[in-house]
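Novice: Could you look at this predicted model? Sequence included:
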Amino acid sequence: MSLSLSILDLAHIGPGKTAGESIAASVELARTAERSGYQRVWYAEHHNMPHIASSAPAVLIAHVGAHTSTIRLGAGGVMLPNHSPLSIAEQFGTLDAMYPGRIDLGLGRAPGSDQATTYALRRDPSAAETFPRDVAELRDYLAGRSSVAGVDAVPGAGSRVPLYVLGSSTFGAHLAAALGLPYAFASHFAPQALHAAVSAYRREFQPSEQLDRPHVIAGVNVVAADSADDARASFEQVQRRFAVSLFGRGRTFTEAEVDVLMQTAAGQHVGQMLSYAAVGTPADVRRYLDSFLDAAGADELITAHQALDDEARLRSVELLAEVAQDVTV
């Protein structure tokens, strides 16, 4: 079975690292992915998160695009309730003008932040309710048939940057199916509704100008290392840091305190969130991903290489590529 592989990069700011160093690591990750035959690298919009440097995906894509030449780059995704459809059409229309045929635009309904950050962004918390209408408006700008009289996206109009609907519930599945768009499910951190969402999407899909048949992308965590022990140790550190970031309320924890936290319901919750994870040697990871691809009913996997160390993350990207030589590109 061939593996169609992509990468989700959150531009993690590792322990003791700066945002600048994180962005430089993202450039190197994309260059490595390009050499290794991955289809695309996407960047996720998050705000007010001290360990993530991808708060401005369009800016990050522009920078990475200048240091790569063939790999597709995109947002996975832009949280549309934080923006006007016109501004996103202009941003990604600009990117498409800079890097023709290489830009993707994934769209999410969640704000990607908490209530205080939503206020700081000057966004209306109810904006998510208009997500379906806003996606349609954005699609029309990019198609060059604006639904707002007298307003065009410049650049952007007629660029037809491909759209993807992102989701972690069945809501996005129904919308993607109705609009005839590809659907990307965030199973790398929200696994519970994966099968219900994919089933609904495939059952309800309506062909569109962009897509004539369903296309499912499923997220999965990956830690490939030269030894299974190294991979497991690396993934354990990721789980521990994730638990602290979710439940630590800004506190600094000792290792002993993290040990206690991981034994609580909070630690168990993190384990459930990251339950779709291919961890081990390259052969272990390939076997897991083949099984996951089939079980998820996916056409493509977007891999979140979960290592805190930049070198370990790059090694994971390379090792997976080595056992997926028949990767579809």
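Specialist: Done, it's in. All values reported here derive from a predicted model rather than from experimental measurement.
Novice: Only C-alpha atoms from now on, for both contacts and neighbour counts.
Specialist: Will do.
Novice: Assign Val161 to helix, strand or coil.
Specialist: Reduced to three states with DSSP: H, G, I helix; E, B strand; the rest coil, the structure at Val161 is coil.
Novice: wouldn't Gly267 be in contact with Leu261 here?
Specialist: Yes - using CA atoms under 8 Å, Gly267 makes contact with Leu261 at a distance of 6.0 Å.
Novice: tell me, what's touching those two both at once?
Specialist: Ala243 (CA atoms under 8 Å, 6 or more residues apart in numbering).
Novice: neighbour-wise, which of these two wins?
Specialist: Using other CA atoms under 10 Å as the criterion, Gly267 and Leu261 rank with Gly267 on top: 22 against 19.
Novice: How many residues are close by Tyr99?
Specialist: Tyr99 has 19 neighbours, counted by other CA under 10 Å.
Novice: Ignoring the adjacent residues along the chain, who's closest to it?
Specialist: Excluding the flanking residues, the one nearest Tyr99 by CA to CA, 6 or more residues apart in numbering is Gly65, at 7.0 Å.
Novice: With Arg31 as the reference, measure out to the one you found.
Specialist: Gly65 sits 10 Å away from Arg31, going by CA to CA, to the nearest Å.
Novice: list the helices and strands whichever strand or helix holds Val135 packs on?
Specialist: Secondary structure assigned from DSSP states H and E places Val135 in helix 131-143. Applying 3 or more CA pairs under 8 Å, 6 or more residues apart in numbering; DSSP states H and E, we find helix 131-143 packed against helix 85-98.
Novice: Which positions in the helix it packs on come out as buried?
Specialist: For helix 85-98, burial by neighbour count (16 or more other CA atoms under 10 Å) applies to 85-86, 88-96.
Novice: ok, residues contacting it?
Specialist: Residues from elsewhere that reach helix 85-98 (CA under 8 Å, 6+ apart): 58, 61-62, 102-103, 105, 134-135, 137-138, 141-142, 152-157, 159, 161.
Novice: another one to put next to it:
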Amino acid sequence: MTAYSVLDLSPITEGGTPSEALANSRDLARHAESLGYTRYWVAEHHNMPGIASAATAVVIGHIAGGTNHIRVGSGGIMLPNHSPLVIAEQFGTLAALYPDRIDLGLGRAPGTDMGTARALRRDLEASAHAFPQDVQELQAYLGPRDPSRHLNPVPCSGSNVPIWLLGSSLFSAQLAAALGLPFAFASHFAPDMLFDALQVYRDRFQPSAQLEKPYAMAGVMASAAETDEEARYHFTSAQQNFVYLRRGNPGQVPKPVEDMDAIWHPREKAGVEHTFRYALIGSPATVKAKAERFVADTGIDELMVSAPIFDFEMRKTTLSIVADAMGERHREAAE
């Protein structure tokens, strides 16, 4: 049966504040927990006016502290921005505070613009090229204590925090397969290589101490409501956000609009529709049909939804409708 989870960027809406965004994230995580979602991940982005999750480990602690059993983690930590030891200490501490509830998803993109990336990690090229070695170094810090090794940092040694690799190309799929790690594909904003990456990951997977067989997740955007029209209306916030980001003018999450044609050009519209072609937008019946088709086509083990909607109550509604669709799928599979 396919698990279902949430990706959240702690969106700051127009006129809102980071404090409100972070409070909403914790409230939404509680809602997701009550609906049976498996995990709740937040993402590392920097210098973005509409995203409050830059200090990702801190936000994970905030959310885990406000929930009871849902897994909480990063989707992801952009490892080239950091020393592996620092990330190991952060997530080892989180695992000590919230045992068996913390995930560490890793990506190799900067999660920001190039100027900010240089401020974060100084040497962009060397950091990106060292990603495979950094992942393995991080695995060693989080794995069993080795008395023969000089560096066994506390509290991360022996924490065995599950590591995931995230990606939108074949690189991380190949690395996840070689290291025997679970793999999450960013099809919610970069869908083009989804099927190739999943095939490479499954074909080349090598069992590891963490994982015996391949485990694949894929992301989709979502906006669900009582009618298709209402869901499409609320999704215009995400569409505007993407257009403004592509224009080099990112901002806070905008209010939905009745007419996107007054905002985007035809080429921009085609680009947005291509990018979000797997999005679950519509009524409960529409969302259920789209989710079932996506899961069947990809064969994924877990579906992760992101709902960057302006209206907080509609975010909760979206998660409720998706959970109903996936829950019904589970019931049908069990019968």
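Specialist: Done, it's in. Being a predicted model, the structure only gives us computed values, none of them experimental.
Novice: hang on, the earlier thing: count of residues packed around the residue nearest to Tyr99 of structure 1?
Specialist: 23.
Novice: cool, the one 5 residues further on as well?
Specialist: Using other CA under 10 Å as the criterion, Thr70 of structure 1 is surrounded by 15 other residues.
Novice: So it sits against Ala33, correct?
Specialist: No - in this structure Thr70 of structure 1 lies outside contact range of Ala33 using CA under 8 Å: 10.4 Å.
Novice: helix/strand/coil for Ile77 of structure 2?
Specialist: Ile77 of structure 2 ends up strand, using three-state DSSP.
Novice: which one is it nearest to, not counting chain neighbours?
Specialist: Counting by CA to CA, 6+ apart, the residue nearest Ile77 of structure 2 is Leu106, at 4.9 Å.
Novice: Now do the same contact list for that neighbour.
Specialist: 74-79, 163-166.
Novice: between those residues, which is closest to Leu7 of structure 2?
Specialist: Gly75 (6.8 Å; CA to CA).
Novice: Now do the same contact list for the closest residue to that closest one other than its chain neighbours.
Specialist: Using CA to CA, 6+ apart and skipping the chain neighbours, the partner closest in space to Gly75 of structure 2 is Ala43 (4.8 Å). Neighbour list for Ala43 of structure 2: 7-9, 53-54, 56, 74-77 [criterion: CA under 8 Å, 6+ apart].
Novice: Run through the helices of the stretch 201-329 of structure 1 in chain order.
Specialist: 228-247, 255-262, 265-273, 282-296, 310-322 (DSSP state H, counting those that start in this stretch).
Novice: before we move on, what about the stretch 1-150 of structure 1?
Specialist: Counting by DSSP H, counting those that start in this stretch, one finds helices in the stretch 1-150 of structure 1 at the ranges 19-36, 57-65, 85-98, 115-120, 131-143.
Novice: And those: which comes nearest Asp310 of structure 1?
Specialist: From these, taking CA to CA, the stretch that ends up closest is helix 19-36, at 6.7 Å.
Novice: post-alignment, the closest one versus structure 2, mean distance?
Specialist: Compared with structure 2 after fitting, helix 19-36 of structure 1 deviates on average by 0.4 Å (mean CA distance after the TM-score superposition for structure 1).
Novice: Check which helices and strands that helix is in contact with.
Specialist: strand 40-43, helix 57-65, helix 310-322.
Novice: Let me have those in JSON lines, extended by distance to Ser26 of structure 1.
Specialist: What follows is the helices and strands packed on helix 19-36 of structure 1, written out as JSON lines (distance: least, CA to CA, whole Å):
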{"stretch": "strand 40-43", "distance to Ser26 of structure 1": "10"}
{"stretch": "helix 57-65", "distance to Ser26 of structure 1": "8"}
{"stretch": "helix 310-322", "distance to Ser26 of structure 1": "9"}
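Novice: Mind checking the ones you listed for the one nearest to Ala224 of structure 1?
Specialist: Ranking these by proximity to Ala224 of structure 1 (CA to CA) places helix 310-322 first, at 4.5 Å.
Novice: Tell me which of the helices of the stretch 201-329 of structure 1 sits most buried.
Specialist: Counting by mean count of other CA atoms under 10 Å, helix 310-322 has the highest mean neighbour count of these, with a mean of 21.
Novice: what does that one correspond to over in structure 2?
Specialist: Per TM-score structural alignment, the counterpart of helix 310-322 of structure 1 in structure 2 is residues 312-324.
Novice: what does that stretch rub up against?
Specialist: Under CA under 8 Å, 6+ apart, the answer for stretch 312-324 of structure 2 is 4, 24, 28, 31-32, 35-37, 222-225, 234, 284, 287-288, 307-309.
Novice: Repeat that for stretch 16-26 of structure 1.
Specialist: 9, 11-14, 53, 60, 64, 310.
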